[in-house]
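S.K.: sequence-free structure coming up:
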């Protein structure tokens, strides 16, 4: 079994949509394509986890600077196909992300995880992330 983790080229990011659809089944696929184009224009990157050249996991990446933390890397929409979970692959993917972040001058990593995602929250805490705040969201009404 050959495992590889690498950045997915921008012109091939459409390949992540089947995994994103599993992560967000209620949203239409056409919306993913439109949003992905906007995200790419805003600097979005994605690491792919491949086994025998099959994409089995993804980790979206944002690199940004904020006043309170400095330059950091933010994993986003981290997903591994269920049949490949609990094999240590998530940990390997994140080790790759941290190494990549450091190579880009990042000094920290920060992320969001839904409160209802108990498994995810346990995973992130096990990875050494600390809960430091709440993530709020408000949709703006169209005028």
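M.R.: Received the coordinates, thanks. Remember, predicted model here, so these are calculated numbers, not experimental data.
S.K.: going forward, measure contacts and count neighbours with C-alpha atoms only.
M.R.: OK.
S.K.: without its sequence neighbours, what residue ends up closest to residue 110?
M.R.: Nearest residue to residue 110 in three dimensions, chain neighbours excluded: residue 74, at 5.0 Å (C-alpha to C-alpha, 6 or more residues apart in numbering).
S.K.: show me the biggest strand of this structure in terms of residues.
M.R.: Counting by DSSP state E, the longest strand found in the chain is strand 54-66.
S.K.: structure B:
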């Protein structure tokens, strides 16, 4: 099976909402997710997708910034690949594409957060050479 990795056109951003909904980390409604993605796409955010026969089967947000400790960086966000495509090397191919894309944009580092209980992602990211450097804290107002 062939896959295409690409940056989603900003006008198509709402096409990823059904996949991100499946992450279900904060139980955010589809309406709120849609509003937030429409706002995010106006910021330093791009959305990478995996296409299989023109259907989106994977998604990954990319936040670009310059960090005082890392230089120009990309932060990977809300990575999701449909269940039927997991364990087949698609994630590895996707991340290779993401690394190349970020390097071409001048990035020298890549960062991400993953949930403590998401053990399969920990193994994947360790195998990709990521290291744990700290804790992610969140406070809602």
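M.R.: The structure has been received and is ready for your questions. Computed from a predicted model, the values in this text were never measured in an experiment.
S.K.: the closest residue to residue 13 of structure 1 other than its chain neighbours: what secondary structure?
M.R.: In this structure, residue 13 of structure 1 finds its nearest non-sequential neighbour in residue 46, 7.4 Å apart by C-alpha to C-alpha, 6+ apart. Three-state assignment for residue 46 of structure 1 (DSSP: H, G, I helix; E, B strand; the rest coil): strand.
S.K.: tally of neighbours for residue 46 of structure 1?
M.R.: Using other C-alpha atoms under 10 Å, residue 46 of structure 1 has 23 other residues around it.
S.K.: contacting residues for it?
M.R.: 7-8, 13, 58-61 (C-alpha atoms under 8 Å, 6 or more residues apart in numbering).
S.K.: repeat that for residue 69 of structure 1.
M.R.: Going by C-alpha under 8 Å, 6+ apart, residue 69 of structure 1 touches residue 108.
S.K.: so where do the strands sit in structure 2?
M.R.: Counting by DSSP E, the strands of structure 2 are 4-7, 45-52, 55-67, 71-81, 109-112.
S.K.: could I get these as JSON lines with distance to residue 100 of structure 2?
M.R.: Converted to JSON lines, the strands of structure 2 look like this (distance: least, C-alpha to C-alpha, whole Å):
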{"stretch": "strand 4-7", "distance to residue 100 of structure 2": "11"}
{"stretch": "strand 45-52", "distance to residue 100 of structure 2": "12"}
{"stretch": "strand 55-67", "distance to residue 100 of structure 2": "13"}
{"stretch": "strand 71-81", "distance to residue 100 of structure 2": "12"}
{"stretch": "strand 109-112", "distance to residue 100 of structure 2": "11"}
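S.K.: out of those strands, which is closest to residue 140 of structure 2?
M.R.: Nearest to residue 140 of structure 2, of all these, is strand 71-81, at 18.7 Å by C-alpha to C-alpha.
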